[in-house]
Structures are given as C-alpha cells and as structure tokens.
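Participant: build me a model from this:
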Amino acid sequence: MKMWSSAFEFLESDSSHALDIMWISDSRSSQEMEKPPLPRDEDVPGMADNQSAMTLVSDEGAGPDEEVGQGEDRPAWDSKLQYVLAQVGFSVGLGNVWRFPYLCHQNGGGSFLLLYVMLLLLIGVPLFFMELAAGQNIRQGSIGVWKHISPRLAGIGYSSCVVCFFMALYYNVIIAWALFYLGSSFQYPLPWQQCPIEHGTNQTVKECALSSPTSYFWFRKALDISDSIDQSGEFNPVITGCLLAAWVIVCLAMIKGIKSSAKVMYFSSIFPYAVLFCFLIRGLMLDGAIEGLTYMFFPKLEIWGEVQVWRQAATQVFFALGLGYGSVIAYSSYNPINNNCHRDALMVSCINFMTSVLASLVVFAVLGFRAKNIALECVVENVSKLSEMAASGTAQHWWPWFNMSDPRSVELKDYQEWFKHYGSVPGSNITDCNLEREMNKGVEGTGLAFIAFTEAMALFPASPFWSALFFLMLLNLGLSTMFGTMQGILTPLMDNFKLLGRHRTLLTVISCILGFLIGLLFTQRSGNYFVTMFDDYSATLPLMIVVIFETISVAWVYGADRFLDDVEVMLKWRPPAIYKYMWKYVCLLAMVGLLAASLLRMFFKWPTYTAWNHNTGSESSLGYPGWALVMLALLIITASLPVPAVYIHSLLTHKQEQSQAEGGAEHHREQYSKCSTNEPELNNHHSAPDEDGSRPRSVFLPGASEHYRLLSQQEEEEDDTEL
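Facilitator: The predicted structure is shown next:
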C-alpha cells in the first residue's frame, strides 16, 4: 500500500491547483492592510506537498468563474424516466444484438452466461457506479470531472472525447446501412430473396450463384465492396446519401441538448424492446427454434479454463455498459444532487444484461430456424441423389428405409440415423446434413444482421413487414447509442470551454458536419474494411487505458474512503464498504490484466480483416498492408496520447510556476500566519450531513491539515510585540 501511496502522492498534491486559497479576515480589526495575494499552496516552500486547501461549495454559492459546473443554468432532465431511458439507450446498443449472442454461442452457452454475470457484478457495476457518482457530484463532463480531481488528470477526459469521436464516425455508417435496408424492405419479394438474372441471358449472376442471395445483396448491391482494403474505389452514392440522412437525424436530435434528445429517447429506447418481444414470440413458433436455443444454452464448463474466454467476457462487460466513453458521466451530470445513483447503477446494469439475454433468445430461435431449413434442403438434395442411384442400379443392403420417391417427406433425424450407419458407402457426393455444423457457422456483427438474419426473415410469411420492423429496431438501437456518444463529446467541451458552451447549436452543427465529411471514408468501396478497423482498434485499448486511470484517480489519488464520504453526502446514506476494495484492487487489477491480454494478443497475432472475393463468392482473411498498420497505430496513439500529454504539460507548467515563485515566496510568507483546521467551517468535509440537508456539499478536492489567513494590521502588531 505504501508503494501505491508514494507513487500517486505527487498527483494528490496537485489536486487543489485549480482553487485559490481561502482567505479568512479577522473580525477584531476595523482596517486591513493591503498585501499581495498568497501564492497557491504548491508554490509556498514551507507547505508540505500533500497539504492543500479544501473548501465546501454550495449549489447556490458557485460563482460563474468556478469550474464546479453547478450553475443554476445547467440543463436538467425533465423526469427520472428520461434519464433512465437515456442511460439504457446508450448502454444497450447494437452489440447486445449481434455481439453478445455470438460470444455466448462460441464460448460455452450457459457457462459463458454465468461467467459474464460474475464479471458484471465484480467489475461492471462498481465501475459504472463510480462514473455515475463522479458525474452527478461534480456536475461536469468527463474533462471537468477528472480535471477537478487533479489538473494533471484532465487528459483522461480528452481521451474519452477522442474515442467518442472515432466511434461516432463509424457507428453512424452502420446506422446508414440500416437506413438503406429499411428502405429496401418496402417491396415484395425482398430484393435479397433470390439471385438476379444477368442482362441478355437467363443465367443467374455468377457471384450470387457462388454465394447466396443475401450475401450477394449485402456485398454487391449495398456496399459494392472491393476485394481488399488497397482497392478504395469510388464513393457509393446511395450509402453516402444514407450517411447524410443519419447525421441530419443526429444533429436535429442533439441541437438543443438533452432537452431535444430526451424526447426522442422515449421512442428510440422503448421501441426496440417491443420489436424484440415480437420477434421472440414469432421465433419460438418456428421449426428449429428449440434446437437453436438448446444449442446456445448447452453448458460447457471446460471453457472456464481458457484465458481467451475470460478476456472476451470481460471485454463484453466493459463495452456493454459504455465505460470510459464519458457519456455515462455526461448524462449523470444533469441529475439532481440527491439522485440515488447507486440504484441507477444496479438497475441499468440489470436491464442491460436482460436485454442481452432477450436478444440472444431471439437471435438463436431465428438462426435455429435458418439452420434447420438449410439442413432440410441438404436432405432433399442428397435423397434425390440416392433416388437416382437406386433407379439405375440393383438393390443394395444399404438402401435407406425411408421413402426416396418423396425427398421432402424425409425427416432430418431419419436421414441422420441412416447416414450414421451407411453414409460412407455411396461415396463422397452424399453429405451428412449436420444441423450442429450449420449452427457452428456462427456469425457476428454486420454478418449476423445483414446476411444471416435477412436470410431467415426472407422465409417468414409477410417477410417485408418483419424486415422493416427489424431494421427499424436496429436504427433505433444505433441512434440511442449515437446520442449518448455525441453527448460524451459535446458536454465536456462545453463545460470546459465557456466560449463553446455559449454556442451549443453551432458546436453541434459543426461537429455533425465534420463527422459526415470524415465519414465519407467509409462510403468508398473499401469502406467496410475501415469500419472493421475502427471498430477493432480505435476504442478497445484507449478505453481500457482511460478506465484504468479513472480507477486510479478515484481509488488512489483522491481516495476511495473520501469518495464514499462524498457519495454519502449526496445519497444521505453510505454505500457498502465493499466498493472501496473493488475499486482499489479487484477492478484495477482486472482492467490491467485485460489490457495486458489485449496487448499480447495484438503483438502475437498479426492484425487481419475479412475481405470479400467476388471471383469465389466467399470471404477470406487478409493481413493489413503497411500503410493500414500505420493508420491503425495512429488511431490507438491519437486516442491514448492525451492522458500522458496533459500530465506532462501540467507537470512542466507547475515546475515553471514554482521556479518563478521561489524568489518572492519568503517575502509573501512573512505576511501570513498559520491557522488550525479545527475551525468548524474548514474541517467539516467528513462530517455526517445534517438531517435537513442544509449543509453545503463538498466538492471532490483533497483535504488539508493547515491553512493560511491574511492578518489584520492590529493582530500583526500584537504578534510583533509578543516576539
């Protein structure tokens, strides 16, 4: 513990850098001498490094020039429901629909669920509660919160803003894809239901015949994708138009801050749940749904011994709650000071997990239906081959016992039973039609939403209705997350830079225009490969670094006990002491371990991406070229650089100020005397709040063991006489 304390002592000494010393004039004097102001405590040679002034600031007493963000003009949520919907809308995103089910399926089903719940309680909830409490108490965005604890830690907030901007760039492209598919759903039959015919011939387009109608529509009609990231190609005009529409929607929703975006949240956060329940009811009625759910939740306890599974589960917890983006802090900063943020942390985390489970039920009910249809088509094809063989030859002992004259009447289990005993006899052209193998072809991300799910929905009765409903759900999931991401950019900038705060509308419009212009990178023919790059590398490592430093800031620099003291002042009750140990040890060590595992994986596994080959109609894994690796590294460095850069800048500035103050420090020191912190107005930081709640709350600033006050002329003369 001494090692941690000494390592961060110099950070704590700078925590009061943003405040002036509190002046206390002696009431016995009728006239005070005019004397130069006292230098900040770090510039006074006689003051210890860990001694700094602490002040209590009430909500009413915060002046316009103070950086506590508690001004009366700060926006607020109209209701608690708006706030909860905003937090749920941000944390419940596309990853809950197309990432969590895939991980659950690939990593042991029910066993992965148990592991995920355990890590959610040990890591996710404590860190989520920490961000909620920090934002609600200090009432600023991510930059202001960490700058308030220590100016040297402001880089944490800047890194969060950069990561949010990177995420907004590619996330809105996914929303644009959803818009394109939503518009394409209003026709019958669906355009991805069957392969097109080449002009001038009656033959199916070769690329579609080699793949599938849904894959062809996604890669060729929607993306018009190139064969590699090196082949950029021209811009896709349709997707560019959809991207412009997506940014216009975001801009209009964000232009008035939470006052406008909160209204949209009522629909964008609730509608996806209505759609998921509709799909669940419809999916459970499909043939193959039970097989899909059984396959998903079948436990494989041996996976608990694999490091890769732990890494994936921890990463999913990390991203599912939106930790490190600054959006959680931004949303909670608009709460009233006495809001029960502890209950919010538990509630939002629980809703997030239940949404992931609900989405998994829907996905695997539908994918089970899709897999069984593929397996049954395989049975029909193979039974037809056997029927032809039987017609041209003599009877054999291995002839199937089922009716080969009607292939579609053959049950899957009967065919599999026959193949188990005699499948190797007819030859290699007869396959096993394995349902489990089809389920093992697990897909995630865009492949799940735009290929596998669209293929299944094409088999539904009234398929255009279900398709439009599904992509409208994806659109709303994406928009609600996008609103939180933009809030994580705009709120810190407006809180930290007053000029930007006075021109919110202009800042929002410029941010959206800039996002659209840079986002044109993703509308090229190679744009999908850049989306993959940004999704894999622009956020993962930088966000882990951000959360590690957030935890260090609260648990070690500021102090976990004092943080809980401040939360007690807000909530009027003290959260369990277990949080102290979770923040200081469990969460911090888990995040460091996750960062180390991610770095090792990056160094020992060459970065690759999945490319589409139009000649073979299939996907293949390719390594990034040299220039793409440089771009990849720049993404990580750009997002992570503000943390050390701001720290070094603050350290150099502090040393420069210290050296400039050394010459006149002794002269100024002679004009001041020490006063004890036993005075009640200076030493009530850790006292219990009054029952009526009238005591002003404390801001997150380190305490001090001694203070200085300006002496009156009379008292100074009396002291000189005594000497």
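
Participant: make it CA atoms for all contacts and neighbour counts henceforth
Facilitator: Noted.

Participant: which positions in stretch 296-316 come out as buried?
Facilitator: 296-297, 299, 303-304, 309-316 (16 or more other Cα atoms under 10 Å).

Participant: could you dump the residues you listed to JSON lines with distance to E722 and secondary structure?
Facilitator: Below are the buried residues of stretch 296-316 laid out as JSON lines (distance: Cα to Cα, whole Å; DSSP: H, G, I helix; E, B strand; the rest coil):
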{"residue": "M296", "distance to E722": "85", "secondary structure": "helix"}
{"residue": "F297", "distance to E722": "83", "secondary structure": "helix"}
{"residue": "P299", "distance to E722": "83", "secondary structure": "coil"}
{"residue": "I303", "distance to E722": "78", "secondary structure": "helix"}
{"residue": "W304", "distance to E722": "75", "secondary structure": "helix"}
{"residue": "V309", "distance to E722": "74", "secondary structure": "helix"}
{"residue": "W310", "distance to E722": "70", "secondary structure": "helix"}
{"residue": "R311", "distance to E722": "69", "secondary structure": "helix"}
{"residue": "Q312", "distance to E722": "71", "secondary structure": "helix"}
{"residue": "A313", "distance to E722": "70", "secondary structure": "helix"}
{"residue": "A314", "distance to E722": "67", "secondary structure": "helix"}
{"residue": "T315", "distance to E722": "67", "secondary structure": "helix"}
{"residue": "Q316", "distance to E722": "69", "secondary structure": "helix"}
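
Participant: another one to check against the first:
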Amino acid sequence: MYFMELVMGQYSGKGPTAVWNMNPSAKGIGVSMALISLIVAIYYNVIMAYTLFYFFSSMQTNLPWMECKDEWYQYGCVEKTTPNIPYCSFNMSVNYEKFNDTACRCFENSTFHMSSYLDPLGFNCTNTTWKGDEPVAVAQLFFDKAVIEKAPTLKIDEMGAPLWKLSLCLLLSWIVVVCCLIRGVKSSGKVVYFTATFPYVILLILLVCGATLDGALDGVIYFIVPKWEKLLDLKVWVAAAGQMFFSLSVSFGGIIMFGSYNKFSNNVYGDAMLIAVMDVVTSLIAGFVIFTTFGGMAKKLGMEVKDVAKAGYGLAFVAYPEALSQLPVPQLWSVLFFFMLFTLGLDSEFALLETILTCIQDEFPKTRKYKSYMCVGFGIVCFFLALPCVTPAGDYVVTIMDHFGADFSVLFVATCECMAVMWVYGARRFVRDVEYMLGRPPRPVFYWLFCWVFCSPILIGLLFLYRMIAYKSPEISKGVPYPVYGQVIGWVLTVIVMSPIPAFFLYKLAKAKGSLMERLKTITTPTPAWGPNDGSDKRTLYNENLQDTKFGIDNPASPKY
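Facilitator: Down below sits the predicted model:
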C-alpha cells in the first residue's frame, strides 16, 4: 500500500483529496485521511511536549526521576532495588521512621528485602525490593506525579486546568513545527536532513553503550528469540498491522501528499523499497538499543527481562529514563535521548500538518498564496485544541484520541482505499499508469496485482472486522475500563472520522443524473481533471483499444502515444 499511495500522489501531483479525481465517489476517503491526520497532529504534539519536559529536566545536577520525593513514598516509591538479599517482614505502625539519623522508609504490612544491616539499633530500607505488593519505580511516579500530574480517574468536571509547565512545552513544540513548515515542504525538507539522520547517530551511540552492560546479551536473546505460540494469537497480528500502519503512515494521507511533490519520472518503486527496508532496519536497531539496556537493567535488579520491558509511555518515559540514569554522566545521555525523540516527532508532525494544508490548497487553490498564514493559524488552533490533553486528566484524553480517532479507523480507511483504487478505478488502469510514469510496470506484475486486488483489501478488512467484534475498552487502570461517557465520546470521534466516506458517496450518487447504474458509472468514472502530472494529453491515456499483449493491460508507453 505504501507503493500504491506514492504512485497515486506522484502520478497525479495531487494531495489526499484531489487525487480522488480518479474515482469521485471515493473523495470521502481523502477527507477521512485529513481528519485522522488532524487528530494525530493534535495529540502527537502533546507527546512531543513530554519529551521537551524531560529534555529540560535532564539539565539538572540530579536527574529528578532518580530520587523519590517524600510525598511519593505513600505510593510505594522505590529508587533502586537490590536482589538476592534474605527477606523478613515488618508490621510498621508508621510510614516513616529514623534510627540514628538513618532514614528508613517502609510501609505498613509490607514485606521487603533488607538491603543492608547497619547496627542493632537500625537498618536502611530505602533501597528495597518488595516481596508482597509490587513497588512503584520512581521514574513511573515522576511521570505520573511531576510530569502529567495524572488524575485518578476520567471525570469531565474534575479535569482541572492545563498544567502550566506542559502548556509551555506544548507551545514551544508548536512554535518549532510552525517555523519549520511556514515556507512549505521545501523548508521542512531541509530540516529533515538533520532530523532524519541525527537519531541514527544517537541510536548507534546508545547501542554501543548498551552492549557494554552486564546482562545485555540476555536482553538481545529475549528480543531475537521468537515465541512461536504467540504467532497463533490473532491479537499479535492485529497489533503488528496497527504498528505497521502507524510506522509507515499508510492511509494517513502523508504518503500521497509527499508523493505529489516528486518529479513525475522519479523512481517511486525504488523509494518505496528503500523506505520499507529502512523502516525494518531502524526498528531492529532501536530494538537492540532498547533490549540491551533492558538486559542490563534486569541483570542489575535480579529480574527477568520481560518484567523490565514496558510498552507505550512506559517505554519512552519510564523504563528508558530509568535505564539512562544507570549510565555514566546520565544527564548527557538523557539530554541527547530526549532531543532525539523530539526530532523524530518533528518528522511526523511535518507530515501530518502538511497533509492537512495540502488538502485545503488542492480544494481551494487560491489559498496557496496564504500558505504561511494558514500554517500559523493551524498551529494556534491546534495548540488550543490540545490544551485538554495537558490537564491532569489529559492522559485519558490522549488515549481516547489515539484509540478511537487513529487506531482501527485507519484500518477502515485503508480497506476502502484499496477497494476504491483496485476494484473501482481498476487494477489494470493503475498498472498502466505506473508503466506510463516509470516506463515499465511493477515487476512481477502478477504479484503486485495479487497483493493489491486480493490480499490488501481482504486481509485489512478482516483485521478491521476483528477489531470491531473483539472491541475492548481502554482502561483507567488494570481491570477498570473507561466510563461509558468517555467511550461514547470516543465512538463519536470514530464516526466523525469514518463518516465522510459513505457521506460523500451518497452525496455524489444523489447529485448524479439517470438510473441507478448510470449514476454509479458517472460517479466512479475519472473526471477530466484526472491524469498524469507531466503536461501530456490526458484523454489519450484511456483509449481502451490499445492493449499490451504481454501483460494484458493498457499500455500508454506504446509509441502510438
């Protein structure tokens, strides 16, 4: 699908909405892509604000996620853990005691490992491993209590005001994005030379550091040795498909948008292959970086790698900061790491915001001369729309936007996109367009036709149906689903994202004239505006009398053209 979308954009020179001149009935797909990009752009910049918060927090003598604050001990805060120490139980009547000026922080009815014996009058239990209830790492409490100040539950009347520190980080993030995009793709393209290469430098440095840790090999083994029984779990495949869509930005509209800025004769096939391969290579490098560090952490803590590894926010803002704190000069590595995360986020934000702007400019060409003003305006609007995401309940808002606005909705859009192109516009026409643009069809042509016509729409459609049938609400905490009104808001967001597809189809159908079949033919026939972006005579490209006897497809590369 990545190759298909690049071809659509490069061949037509149009963005995600105007490209559907190939099949006017499917214009709603482009609108849905723009809406998904808008939703993701809003909450994704909130995550970038988190990285800026950590970036500035790293510039301290002591990293704030290395030390428990007094008020955090009531939540089970643990700074470090020491393995393989005999344990004993204490029933403490108070949460805080002092013996000979040595701080001893324990909890009522808790069982823990003693880290050391000082003397008969006292002991130090600051660094302990809980035997009973699971402790809470100081890095987790720093994120929950100091960064997002997470509310205990999602209540509209208790969301609270935007947190001023996060709001400033969010404002700075949007200012950087707008400044980089204000002059269009050309200016953002120059920035990408740095933002796309700098992360590799940091990843390689962190890989070397991680490989030197004791226990790094355990992490690598956990990373590369597959658990075959997991391959039988359909949830794994659904999660993998979702990650692939998000990683490559398939069906978000960004690929079509970037393709529309390519030269008409650009080797889009090579670009698609290179991006796909580099995506896999980057994922592998990042995986080795992460799991070598996790292996070192697990060895030091006397735990299994699987117990150290975390996903989602826990990976970027809990587990990895904790791992970085174990390296020499942790402030330096933390600054570099979170600067790297911010630059990675910039690339995604460029694509998301530029997709929306391109859609507007394609539909209203007169707005092109106001591109700078539009960019600033969208930045301001999106900043204010994102303010609920930086309140104490903002973490729940971000989850709703991600889960309902840009998760299985993308699978629905992708299914409709495949069918609209390959089943309605026609796979033969599409291959012919590729051949006209590149001078040869994609090879092997039957493989691509099989993937485009059968595999992609059917498999993605089945994945979408599975996600809908096996729907599970996001959780406030383990075993506690979101309240009904929170889920209703989420489903309303889903309907808003997906409704343009049937809405535009019905609108075009009602507007057309003639019988039902005549109307269907009218709204699915390419408009006069559809054609190659090379200035050629577009009408001759649809002469059905010219056939390629070798491939059985229309061949506009014929000398007769």
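
Participant: tell me how the two chains score on TM-score.
Facilitator: The TM-score (TM-score structural alignment, normalised by the length of the second structure) is 0.81; 476 aligned residues with a Cα RMSD of 2.5 Å.

Participant: need the buried residues of stretch 296-316 of the first structure in JSON lines (columns: distance to W466 of the first structure).
Facilitator: What follows is those, written out as JSON lines (distance: Cα to Cα, whole Å):
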{"residue": "M296", "distance to W466 of the first structure": "23"}
{"residue": "F297", "distance to W466 of the first structure": "26"}
{"residue": "P299", "distance to W466 of the first structure": "31"}
{"residue": "I303", "distance to W466 of the first structure": "36"}
{"residue": "W304", "distance to W466 of the first structure": "38"}
{"residue": "V309", "distance to W466 of the first structure": "34"}
{"residue": "W310", "distance to W466 of the first structure": "36"}
{"residue": "R311", "distance to W466 of the first structure": "35"}
{"residue": "Q312", "distance to W466 of the first structure": "32"}
{"residue": "A313", "distance to W466 of the first structure": "31"}
{"residue": "A314", "distance to W466 of the first structure": "33"}
{"residue": "T315", "distance to W466 of the first structure": "32"}
{"residue": "Q316", "distance to W466 of the first structure": "28"}
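
Participant: and stretch 240-253 of the second structure, which stretch of the first structure?
Facilitator: Stretch 240-253 of the second structure corresponds to residues 313-326 in the first structure, going by TM-score structural alignment.

Participant: hang on, the earlier thing: nearest to S687 of the first structure among the buried residues of stretch 296-316 of the first structure?
Facilitator: Lowest distance from S687 of the first structure to those (Cα to Cα) belongs to A314, with 37.6 Å.

Participant: what helix or strand is the closest residue to that closest one other than its chain neighbours on?
Facilitator: Leaving aside its sequence neighbours, A314 of the first structure sits nearest to L119 (Cα to Cα, 6 or more residues apart in numbering; 6.4 Å). Using DSSP states H and E, L119 of the first structure sits in helix 110-119.

Participant: give the aligned range of that helix in the second structure.
Facilitator: By TM-score structural alignment, helix 110-119 of the first structure lines up with nothing in the second structure.

Participant: tell me the helices and strands packed up against that helix.
Facilitator: helix 100-106, helix 289-297, helix 307-320 (3 or more Cα pairs under 8 Å, 6 or more residues apart in numbering; DSSP states H and E).

Participant: how does it look with 10 Å?
Facilitator: helix 100-106, helix 289-297, helix 307-320, helix 341-391 (3 or more Cα pairs under 10 Å, 6 or more residues apart in numbering; DSSP states H and E).

Participant: buried residues, it. List them.
Facilitator: 110-113, 115-117, 119.

Participant: distance to Q140 of the first structure for these - can I get that in a markdown table?
Facilitator: Converted to a markdown table, these look like this (distance: Cα to Cα, whole Å):
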| residue | distance to Q140 of the first structure |
| --- | --- |
| G110 | 40 |
| S111 | 40 |
| F112 | 37 |
| L113 | 35 |
| L115 | 34 |
| Y116 | 31 |
| V117 | 31 |
| L119 | 29 |
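
Participant: how about those, which pair is most distant?
Facilitator: Within these, G110 and L119 form the most distant pair, 14.5 Å apart (Cα to Cα).
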